[in-house]
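Engineer: can you look at this prediction? I've put the sequence above it.
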Amino acid sequence: MRSLIEFACAGETLVGTLDAAPGTTGLLIVSGGNEIRAGAHRGMALLAARLAEAGYPVFRFDRRGIGDSSGDNRGFESSAEDIEAAATIFRRNAPHLTRIVGFGNCDAAAALALFHRTAKIDALILANPWAVEEQADDLPPAAAIRAHYAERLRDPRQWLRALRGGVDISKLVRGLLKSSASQSQAPDTLAAQLAEALSTAEIPVLLLLARRDNTAIAFLDAWCGTAFEQARGKAEVEQRDTASHSFASPDDKNWLFQRVLAAL
């Protein structure tokens, strides 16, 4: 059974959706970016219904300033109270729960990594975590640019296109310059904060990465660096050969469902 639930968070009213089921392990879905709780292409609503049918209760919600919830949208870095309030109301409305797994995509994955402790979440499923500082240009992250150029250089048709003048030279130069940059390892960067959070996590962590997604490529580049050395020994990583950031195709959706189901 699916029901709407209103609950308080820092003086505001949040709205969530509970897909009830008898299982003692439940999934808390945190939405990424400015997405409402249904998710891109209704992906999270469909995932929730499918998991509930398999016996696992699922709760998803709009954080402050998003969708049906009141307040100001201050971004994922200010969502600690929202996640904690959602986990609390989930337990209250499904009192048989003994374990909550948190799931988020993109910056919601980053938020869960940073704030899972205060919400007392028991395990994490992090899809395509956002680990990139705010961009001053309209180009993808440096690691994604490098991967993009490596793929194009292996294609003879792209060389022919370049010789015929079918390439934006100014954009090419900007891309090459950015691709040569390395990600900052300063302790105040988002990547460093995620490395610290995941290195000290005392719960199971599953990373799900879309192999050809720019956000996932950038995260994997950071993940292979020295800052994440301790975290690599604790987390499990699975990759899907897709460019879909939200796992939108039917096959991608099924892959995601199977991985989440196994984690539950």
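Structural biologist: Yep, that arrived.
Engineer: from here on, just use CA atoms for contacts and neighbour counts.
Structural biologist: OK.
Engineer: name the residue most distant from the centre of the chain?
Structural biologist: residue 164 (39.9 Å; C-alpha atoms, centre = their mean).
Engineer: show residues contacting stretch 140-150.
Structural biologist: 132, 175-176, 178-183, 214-215, 217-218, 221 (C-alpha atoms under 8 Å, 6 or more residues apart in numbering).
Engineer: which among the residues you listed end up buried?
Structural biologist: Buried members of the contacts of stretch 140-150, counted by 16 or more other C-alpha atoms under 10 Å: 132, 175, 178-179, 183, 214-215, 217-218, 221.
Engineer: these two touch, right, residue 85 and residue 8?
Structural biologist: Yes: the criterion here is C-alpha atoms under 8 Å, and residue 85 meets it with residue 8 at 7.2 Å.
Engineer: second structure follows, compare the two:
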Amino acid sequence: MRHQLSFACEGAALAASLDEAAGTTGLLIVSGGNEIRSGAHRGMAMLAARIAEAGHPVFRFDRRGIGDSEGANGGFESSGPDIAAAITAFRAAAPHVSRIVAFGNCDAASALLLHQPLALDGLIVANPWTYDGETEETDEPALPPASAIRARYLSRLKDPKSLLRLLKGEVDFRKLLRGLSALKAPAVPATPDSLAARIDGAFAALDAPATILLATGDRTAQAFTENCPAALGRALVERLDSTSHSFAGDDGAWLAERILGILER
């Protein structure tokens, strides 16, 4: 059964949803970007229902300034108090829960890492966001790493359909030129205060076990792989051959299976 509730965070009332279940290991879902707790196309609401049906309580919430929650939206780098308050509220609403594992995608994954230590028993971070000064809502999204662009163009050059599209003038030459220019650009090492370096450092300091989920065709996942190589050696990594950043459609079943496998360990 699902019910709605609210909890306090630094004087603001935050909206939340709890999918009840009898299990003692619960899942806390942290929303990415400026998404409300139901997620893109209700993806997180459907994920919560799947996990609860399998026997694990699931808690979702809108951080301050998002959806039904009060307060000012300070972005994912200011969401530490929101996550901490949500953990406390989850334990109060489901007192039989003895373990909480948190899941976040994109900048929600980054938030879970950056705001450690948190009272969590495990982390599941998907396609962590590592771009400085970028957001998912920018008109010109960040390009994937040069290695990913190179592999993509090589694959397309081998595909007769792609060559036919080029000859027919169906290719966006503006995007093509952007991609080609990125191949020439020298790799810029991450500075110590960059988001990528801070996320790498957060993995090194983690006390709780962590699992990284990556959609290999997603540019955010590709950037994380290139920018945070040390992190990949400090956690279990599972990869899905997909371009879906949010694990949409059939990818949702893969995501739910991986999360359930972790909750049931």
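Structural biologist: Looks like it came in fine. Since we're looking at a predicted model, the values are computed, not measured.
Engineer: what's the TM-score for these two chains?
Structural biologist: Remark: TM-score between the superposed chains equals 0.90 [TM-score structural alignment, normalised by the length of the first structure]; 257 aligned residues with a C-alpha RMSD of 2.0 Å.
Engineer: work out for me the element residue 112 of the first structure sits within.
Structural biologist: helix 107-115 (DSSP states H and E).
Engineer: for the residue most central in space within the second structure, give me its contacts.
Structural biologist: Geometric centre of the second structure, nearest residue: residue 105, 1.1 Å, by C-alpha atoms, centre = their mean. Residue 105 of the second structure sits next to 30-32, 125-128, 246 when contact means C-alpha under 8 Å, 6+ apart.
Engineer: and the residue lying closest to it once chain neighbours are set aside, how far from residue 144 of the second structure?
Structural biologist: Nearest non-adjacent residue to residue 105 of the second structure, counting by C-alpha to C-alpha, 6 or more residues apart in numbering: residue 126, 4.5 Å away. Look at residue 126 of the second structure and residue 144 of the second structure: by C-alpha to C-alpha, to the nearest Å, they are 16 Å apart.
Engineer: the two: which is more packed in?
Structural biologist: residue 126 (28 against 20; other C-alpha atoms under 10 Å).
Engineer: before we move on, the earlier item: give me the more crowded residue out of residue 85 and residue 8 of the first structure.
Structural biologist: In terms of neighbours (other C-alpha under 10 Å), residue 85 is the more surrounded of residue 85 of the first structure and residue 8; the figures are 19 against 15.
Engineer: and the aligned partner of residue 190 of the second structure in the first structure, how far is that from residue 193 of the first structure?
Structural biologist: In the first structure, the residue equivalent to residue 190 of the second structure is residue 185, according to TM-score structural alignment. Using C-alpha to C-alpha, residue 185 of the first structure is found at 10 Å from residue 193 of the first structure.
Engineer: ok, those two, which is more surrounded?
Structural biologist: residue 193 (19 against 15).
Engineer: secondary structure class of the nearest residue in space to the more buried one that is not next to it in sequence, three-state.
Structural biologist: In space, residue 193 of the first structure comes closest to residue 187 once its chain neighbours are excluded; the distance is 6.9 Å by C-alpha to C-alpha, 6+ apart. For residue 187 of the first structure, the assignment made with DSSP: H, G, I helix; E, B strand; the rest coil gives coil.
Engineer: my read: residue 187 of the first structure touches residue 195, true?
Structural biologist: No: Residue 187 of the first structure is beyond contact range of residue 195, at 9.6 Å (criterion: C-alpha under 8 Å).
Engineer: which of those two has more neighbours?
Structural biologist: residue 195 (26 against 12).
Engineer: so the more buried one belongs to a helix, correct?
Structural biologist: Yes: applying three-state DSSP, one finds residue 195 of the first structure inside a helix.
Engineer: what does it align to in the second structure?
Structural biologist: Aligned partner of residue 195 of the first structure by TM-score structural alignment: residue 200.
Engineer: my guess is its match contacts residue 233. True?
Structural biologist: No: the pair residue 200 of the second structure and residue 233 fails to qualify as a contact (C-alpha under 8 Å) at a distance of 10.3 Å.
Engineer: any common contacting residues for these two?
Structural biologist: Both residue 200 of the second structure and residue 233 lack any common contact, where contact means C-alpha under 8 Å, 6+ apart.
Engineer: mind listing the strands for the stretch 101-250 of the second structure?
Structural biologist: 122-126, 210-215, 236-240 (DSSP state E, counting those that start in this stretch).
Engineer: could you pull out the helices for the first structure?
Structural biologist: Assigned by DSSP state H, the first structure shows helices spanning 43-53, 80-93, 107-115, 142-153, 156-163, 169-179, 190-199, 214-223, 229-232, 250-263.
Engineer: ok, how many other residues are close to residue 241 of the first structure?
Structural biologist: Neighbours of residue 241 of the first structure (other C-alpha under 10 Å): 11.
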